Structures are given as C-alpha cells and as structure tokens.
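Asker: next come a sequence and a model predicted from it.
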Amino acid sequence: MAKDSIWTGKVAIVTGGSSGIGKAVANRLSGIGAKVLITGRNAHRLEEAAAGHDNIEALQMDSSEDGSGERIAEAATGRWGRIDLVVNNSGAGQPLPVDAYDASVIAEMSALNIVAPSQLVKAAHGALRECRGAIVNIGTAVSRNAAPMLAHYGATKAALEHLTRSWAIELAGDGIRVNAVAPGPVKSGALTGMMGLPEEVARQVEEQETAQIPLGRRGVTADIVPWILRLGSPENEWLTGQILTVDGGWSLRN
C-alpha cells in the first residue's frame, strides 16, 4: 500500500461484497488503505471474504429488508465514524419468459435493484455530506438494449441508472457525487449465483456471450474494479451523473 494513497483512512460500504465484483472492490479498497464494510446474505461467504483483511468488516444483511439502509450506515459510522463511499453492488436477476412471470420474483428484483440502494442512499446521506463523499451504483450493460427473458432485470437496473442521474443533481449541493458502472458479461459467478442457472446452461450462455463480444473475451472483475474506484475517488471531484459501460463492446453488437 502506498503511503500517500488517497484512500488511506477513508470508509467505504460495499453491498453484495461477499463475491464477484463486490468482493473484488472491497479487497482492492482494503489493500490501498480504506476501511470497508461489506454486506451480504450468506454469513459463510461474508466470513471468507473478510478473512485475512484487517480493514474489512462483514455485516450479514438482506439489503432489500425494510430498515436495512439505516442498519448498514450505522454499522459503518459506529465502527469508523464516517462514510466516504457507497458502492451499491447488491442486486437480483432471473431469466423470466413472459409465460413464467411471477409477481414475487419481479418484486424481489425491484426490492434489491431499486429499493435497497434507495434506502442506503437515504441513510448514508448525512455522513456522505460531511465527507463530501461519493456513490457508485452497479448497473448492467443488459439495459442498453432489448433483453428478452431478462426484461425485468434490465428494467430495474435501468431504473437504477435513472436514480443515479437524479441523485447526482439532488445531492450535488451537498458535494456528493453519484455515478454508475454498467458491466457487460463478467466472470463473477453471477449466472449460477444471482441468475440461478444450472452449470451446463450457464456454460452455454457464457459461450454465446463471448462470441458476441468484439474484444473477444468475457470480462473479469479486474476490468471493472478500477473504474468503480475512479468514479468513487475524491480526485474526480467534477464528475457526476455519468453511466460508464464497461463491456468489451458487447452492447454495441446487441
């Protein structure tokens, strides 16, 4: 860790921080001096993600539950006294053909992709204002185009992008910047995890998506993490309301 790291002593919250992009972001922030609170539903995965990192604390929490935002924000401020960055990374998605639409599944996607980040932004507002901090929301390149079978996933993430722009204006007077990263197909375990696909089906989807990516490969978390940190960095104090698509050109072909 560089002695002059701009993240030294800063405090970040990363929801969905026990795996994939969220875990990679937390590890990187911890490695460059930040103190990080990660949240997730699975206690075992949270423990594994925090193990060996003195700067990472884990909080088992379903971000879609009412009041979760307050409990997450209070855990960070109670432990470290400040919040400099919120990464709204937790999310939900599931392939749904029209004939299989299920109100409870759609409601869960809406709760995790729209309600959960809204609760946390509200709860962390005061602390972020004191630190002139930043919010980085994690969207998806799926929302760039029509998404048969993934219509509600794409729609709820598109709603998060709208919230990103709206919060950027509403919170600008408090010195809080709000941006988003929209990743394309990334090797993060999301297909078998969040999407719930069987391994064989997930492999088929991965092969199909890879063939569609102009740069010739699926992304890895290392392709995404630096952009999250750049958007959240206090060095970029004049950048807000932006949605950055990082997808190897995938959305340009679909």
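Answerer: Cool, got the structure.

Asker: can we go C-alpha only for contacts and neighbour counts from here?
Answerer: Noted.

Asker: any idea how far residue 10 is from the residue nearest to residue 175 when sequence neighbours are not counted?
Answerer: Leaving aside its sequence neighbours, residue 175 sits nearest to residue 132 (Cα to Cα, 6 or more residues apart in numbering; 4.9 Å). Residue 132 sits 12 Å away from residue 10, going by Cα to Cα, to the nearest Å.

Asker: take a look at this one as well, against the first:
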Amino acid sequence: MRPDLVGVVTGAASGLGRATAELLLEHGARVAGWDVSGDGLEWLSDRGTTRAAVVDVTDPAQVAAAAEQVRGAWGRVDFLVNSAGVFVLGSLADVEVAEVRRLFDINVTGTTLVTQALLPDLVAARGAVVNLSSTVALKPSVSNAHYAASKAAVAQLTRCWALELAPHGVRVNAVAPGPTSTPLFAAAGMDLATTESFLAQRAATIPLGRTGEPTEVARWITRLIDDEWVTGHVLPVDGGTSIA
C-alpha cells in the first residue's frame, strides 16, 4: 500500500473499525477515526498521522464539521471506510419499530451521509470507498432479518455507487464479514453468555469451523483500498458461510 494515503474510518473506537485503522496506520497511512464514543477513540493519540473526532454519523452537521477538519488538517481524502454500524438480534415477532429505525438510520443513512460529505475529496483523489456489509446480506438467516436487510441495502448501495462513480475514477467496494468476535454484540445489549452462545452456534455452521477475528477482515478492507482495478465487489470474508 502507498504509505502516504489519507482517509477516514468510521466506527474506529472498536471492532472492525479499530482493527482497520490500526492496520492502515501500520502501512503508513494517515487516518482520521470517527466514532460516537469519545472514550473509545483515546487510542488514536494525535501523533501527526491520526485525528480523532466524536461523530454521530446520522447527524449531517457533525459529519460535515468532521469532514472539514480532515480537509483542514491534511488537504485531501484518498479513502473512506464506512465501518460504523449497529446490530439487532430478534425475530419478526419480537423486534421493535424503534430498533428497526435506528438500525437503518445508522447502517444505511449514516453510510450515505458520510460518503456524501467526503465525495468531492474522493473524486478529486480518484479514491476508494469500502463499506461494511455482512454475510447475512448474501445468505438469509433467522433471528436477525432486519440487520440483514440493512446490510443488504449497504451491499446494493455499494454496487450502485460503483457504477455512478466509476467515471470519476472512484472505486466503491464492500466486505461482507461472517460472524466475528467484536463489541458489536455487547453494544446491541447482548450479555457475554448470550454472545458466546450466539457465536458458538454460528461457528458450528461455518465450513472452516470457527468465527473470524477483526484483523482477518481488516486485511481485506486495506486490500480493497489499495487495489486500483476492483470496483462494485461485495467480498465475503466469512470462513465459507455464504456458500454453505
């Protein structure tokens, strides 16, 4: 990877966002980490190659202000990783309308707002966008249908934006992780025992026999940032879940 790239990673306080930001920094990139959790961003100490901003991706004013800060600090944006997202586990009978609205507001609308805010910079740089979809967007499952639907929307946005932005040289791809051990489940209100049971059940259905680690997903995100002839791709990183 070019060592001089500049970009934004949302959801950078933990999980896949943090793992991706850490790997990009190892490759020499400058990374602005955005997250709604200010405490979780403390690891992004300002050392010239990092910036941290508390950003609610559903708030257009906060997103616009954070984008302007990145421009002011570094003058350009070469890549964007839309990792901010939430998870809901529940059947059709049990899911609450407020949960569904929040799910789509963050996972779909938030991804849109951030990409819109940074679009002029990405066009100027002929840059790259990597969105976070999910393997459940590619293969139906029970118990998390609305989460799957939100991530299917992200997958289709990825394909449509790839076509729209290709004339500008901007590449848009997504990764579709399988079950991965991250704080996403705790943030959804699942206690440790429930999370461990959920991941164990999923692991039993994965051809490679285990759940994933954040760094395994982050490696593919960085590759999609770096590769200059791949666009419109939704890449399963799931131990074979999507083909089982």
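Answerer: It's in. Keep in mind that what you see is a predicted model, and the values were worked out from it rather than measured.

Asker: quick TM-score on the pair, please.
Answerer: Aligned and superposed, the two chains score 0.95 in TM-score terms (TM-score structural alignment, normalised by the length of structure 2); 244 aligned residues with a Cα RMSD of 1.5 Å.

Asker: just to revisit the earlier point, identify the contacts common to residue 132 and residue 10 of structure 1.
Answerer: Common neighbours of residue 132 of structure 1 and residue 10, using Cα atoms under 8 Å, 6 or more residues apart in numbering, are residue 84.

Asker: before we move on, back to that, can you name the residues that contact the aligned partner of the residue nearest to residue 175 of structure 1 in structure 2?
Answerer: Matched by TM-score structural alignment, residue 132 of structure 1 corresponds to residue 126 in structure 2. Residue 126 of structure 2 sits next to 78, 168, 169, 170, 171 when contact means Cα under 8 Å, 6+ apart.

Asker: name the nearest of those residues relative to residue 134 of structure 2.
Answerer: residue 171 (19.2 Å; Cα to Cα).

Asker: what's the counterpart of residue 141 of structure 1 in structure 2?
Answerer: Match for residue 141 of structure 1 (TM-score structural alignment): residue 135.

Asker: surely its match meets residue 174?
Answerer: No - look at residue 135 of structure 2 against residue 174 with Cα atoms under 8 Å: they stay out of range, at 10.9 Å.

Asker: quick one: the helices in structure 1?
Answerer: Listed in chain order, the helices of structure 1 (DSSP state H) span 20-31, 43-50, 68-80, 103-110, 116-131, 151-172, 199-212, 221-232.

Asker: as JSON lines, those with distance to residue 250 of structure 1 would be great.
Answerer: Output for the helices of structure 1, formatted as JSON lines (distance: least, Cα to Cα, whole Å):
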{"stretch": "helix 20-31", "distance to residue 250 of structure 1": "18"}
{"stretch": "helix 43-50", "distance to residue 250 of structure 1": "30"}
{"stretch": "helix 68-80", "distance to residue 250 of structure 1": "33"}
{"stretch": "helix 103-110", "distance to residue 250 of structure 1": "23"}
{"stretch": "helix 116-131", "distance to residue 250 of structure 1": "26"}
{"stretch": "helix 151-172", "distance to residue 250 of structure 1": "15"}
{"stretch": "helix 199-212", "distance to residue 250 of structure 1": "6"}
{"stretch": "helix 221-232", "distance to residue 250 of structure 1": "14"}
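
Asker: most tightly packed of those helices?
Answerer: Highest mean neighbour count among the helices of structure 1 (mean count of other Cα atoms under 10 Å): helix 20-31, with a mean of 23.

Asker: would you point out the most distant pair within the contacts of residue 126 of structure 2?
Answerer: Of all pairs in the contacts of residue 126 of structure 2, the most separated under Cα to Cα is 78 and 168 at 13.1 Å.

Asker: show me what contacts residue 209 of structure 1?
Answerer: Going by Cα under 8 Å, 6+ apart, the list of residues near residue 209 of structure 1 reads 185, 218.

Asker: which residues touch stretch 86-105 of structure 1?
Answerer: 12-17, 21-22, 40, 63, 108-109, 112-113, 117, 121, 134-138, 148-153, 194-196.

Asker: and that stretch, end to end?
Answerer: 26 Å.

Asker: and the contacts of residue 126 of structure 2, which is closest to residue 45 of structure 2?
Answerer: The closest of these, once distances to residue 45 of structure 2 are taken by Cα to Cα, is residue 78, at 21.2 Å.

Asker: after alignment, which residue of structure 1 pairs with the closest one?
Answerer: Per TM-score structural alignment, residue 78 of structure 2 is aligned with residue 84.

Asker: what residue lies at the spatial centre of structure 2?
Answerer: Nearest to the geometric centre of structure 2 sits residue 83, at 1.9 Å (Cα atoms, centre = their mean).

Asker: residues contacting residue 241 of structure 1?
Answerer: Contacts of residue 241 of structure 1 (Cα under 8 Å, 6+ apart): 164, 165, 166, 167, 168, 169, 177, 178, 179, 180.

Asker: show me what contacts the counterpart of the fifth one in structure 2?
Answerer: Aligned by TM-score structural alignment, residue 168 of structure 1 pairs with residue 162 of structure 2. Residue 162 of structure 2 makes contacts with 170, 171, 172, 173, 231, 232, as judged by Cα under 8 Å, 6+ apart.

Asker: same check, this time on residue 24 of structure 2
Answerer: 30, 31, 222.

Asker: ok, the counterpart of it in structure 1 to residue 144 of structure 1 distance?
Answerer: Alignment note (TM-score structural alignment): residue 24 of structure 2 maps to residue 29 of structure 1. Look at residue 29 of structure 1 and residue 144 of structure 1: by Cα to Cα, they are 29 Å apart.

Asker: hmm, back to that, mind giving me the ChimeraX select for the contacts of stretch 86-105 of structure 1, buried ones only?
Answerer: Per 16 or more other Cα atoms under 10 Å, the buried members of those correspond to this ChimeraX selection:
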select :12,13,14,15,16,17,21,22,40,63,108,109,112,113,117,121,134,135,136,137,138,150,151,152,153,195
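
Asker: wait, residue 62 of structure 2 sits on residue 56?
Answerer: Yes - here residue 62 of structure 2 lies in contact with residue 56, judged by Cα under 8 Å, at a distance of 6.5 Å.

Asker: circling back: so which of the helices of structure 1 is nearest residue 251 of structure 1?
Answerer: Across these, closest to residue 251 of structure 1 is helix 199-212 (Cα to Cα), at 9.0 Å.

Asker: could you dump the contacts of residue 162 of structure 2 into JSON lines with distance to residue 1 of structure 2 added?
Answerer: Listed next are the contacts of residue 162 of structure 2 as JSON lines, based on distance: Cα to Cα, whole Å:
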{"residue": "170", "distance to residue 1 of structure 2": "17"}
{"residue": "171", "distance to residue 1 of structure 2": "16"}
{"residue": "172", "distance to residue 1 of structure 2": "17"}
{"residue": "173", "distance to residue 1 of structure 2": "17"}
{"residue": "231", "distance to residue 1 of structure 2": "17"}
{"residue": "232", "distance to residue 1 of structure 2": "20"}
